[in-house]
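sequence first, predicted coordinates after that:
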Amino acid sequence: MWTSYTDAGCKICETVFVPYFDASIAVEPLTSRQVAPPAPQAAPVNLEPALIFKALGDGTRYAMVQLIGRQARTSADLARELGVSKATISHHLSLLREAGLVSESYESGSVRLSLKTEVIHQLSTLASTAFAPTA
């Protein structure tokens, strides 16, 4: 819907048309609308062991993986528990995401981080096959 607006005090202004939203004619009330959180990133199609080992090769990232493997946490929780800044957690988290190790869920406006255990299981299976003694 459009409505017009004219400023009576302005001598050079003409009528301006502006969009007008009437909430009473909305298909659903605005209060019932919820903004969906961004979709989580898809897991990597191919397992990249070198990338995963690189991600786990740093002490802070390894500690982060241990913590989120036990219980889902927010990045603020990780920063507090590890005694580092949120910026440091964010940096390390980007590398863990790139390696496909982190899963994100949205609860009460917070992003909860957890370990993608299926990636660890795939890596373990791959490693045991790759490093198995030959007969």
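Structure received. Just so it is clear, the structure is predicted and the values come from calculations on it, not from any experiment.

C-alpha only now, for contacts and for neighbours.
Will do.

and Val35, what is it in contact with?
Contact criterion CA atoms under 8 Å, 6 or more residues apart in numbering gives no residues in contact with Val35.

pasting the second one now:
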Amino acid sequence: MGPARSLEHPTPEQMSLDSILSALADPVRRTIVAQLAGGHDDQACIAFALPVSKSTSTHHFRVLREAGIISQQYRGTSILNGLRTEELNLRFPGLLDAVLAAN
């Protein structure tokens, strides 16, 4: 068995307000964030009923990960998604709560 695959995630210091707000400007991405906030962590991409194609869905998850909003970890052939609540609240206190309340 080879090494575990991993995906790049920005550190809290690398998170920028512009990239986070840009990522959250899309309603599909806000839906993903709201589902992660309302459920348990480590939800597979297929657990999200999104009104877009699989390739577009993959793009939305990548934008959220690259902005630092979600974490993605491989488990077998699935990618599990989690909201980076603690890191976001440390870097931008209150931002995530405000976005979720407005959604």
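Perfect, I can see it now. As the structure is a prediction and not an experimental result, all values here were calculated from the model.

and the TM-score between them?
Comparison of the two superposed chains (TM-score structural alignment, normalised by the length of the second structure) gives a TM-score of 0.72, and 92 aligned residues with a CA RMSD of 2.1 Å.

counterpart of Arg29 of the second structure in the first structure?
In the first structure, the residue matched to Arg29 of the second structure (TM-score structural alignment) is Arg61.

contacting residues for its match?
Contacts of Arg61 of the first structure (CA under 8 Å, 6+ apart): 55, 92-93, 96.

quick one: which helix or strand includes it?
Under the criterion of DSSP states H and E, Arg61 of the first structure resides in helix 59-70.

what's the offset of that helix from the middle of its chain?
17 Å (CA atoms, centre = their mean, to the nearest Å).

do stretch 11-23 of the second structure as well
That offset, for stretch 11-23 of the second structure, works out to 12 Å (CA atoms, centre = their mean).

ok, residues contacting whichever strand or helix holds Leu21 of the second structure?
Secondary structure from DSSP H and E places Leu21 of the second structure in helix 17-24. Residues outside helix 17-24 of the second structure that contact it (CA under 8 Å, 6+ apart): 29-30, 63-64, 67-69, 92.

buried among those residues? Need that as a selection in ChimeraX.
Filtering the contacts of helix 17-24 of the second structure down to the buried ones (16 or more other CA atoms under 10 Å) takes a single ChimeraX command:
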select :29,30,63,64,67,68,69
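
and the residue nearest the centre of the second structure, what is it in contact with?
In the second structure, the C-alpha nearest the mean C-alpha coordinate belongs to Ile70, at 2.7 Å (CA atoms, centre = their mean). When contacts are counted by CA under 8 Å, 6+ apart, Ile70 of the second structure touches 33, 61, 64, 81-84.

show me those that map onto strands.
81-83 (DSSP state E).

now those: which count as buried?
By neighbour count, with 16+ other CA under 10 Å, those hold 81-83 as buried.

export those residues to TSV and append columns for distance to Arg5 of the second structure.
Formatted as TSV, these follow (distance: CA to CA, whole Å):
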residue	distance to Arg5 of the second structure
Asn81	15
Gly82	17
Leu83	20
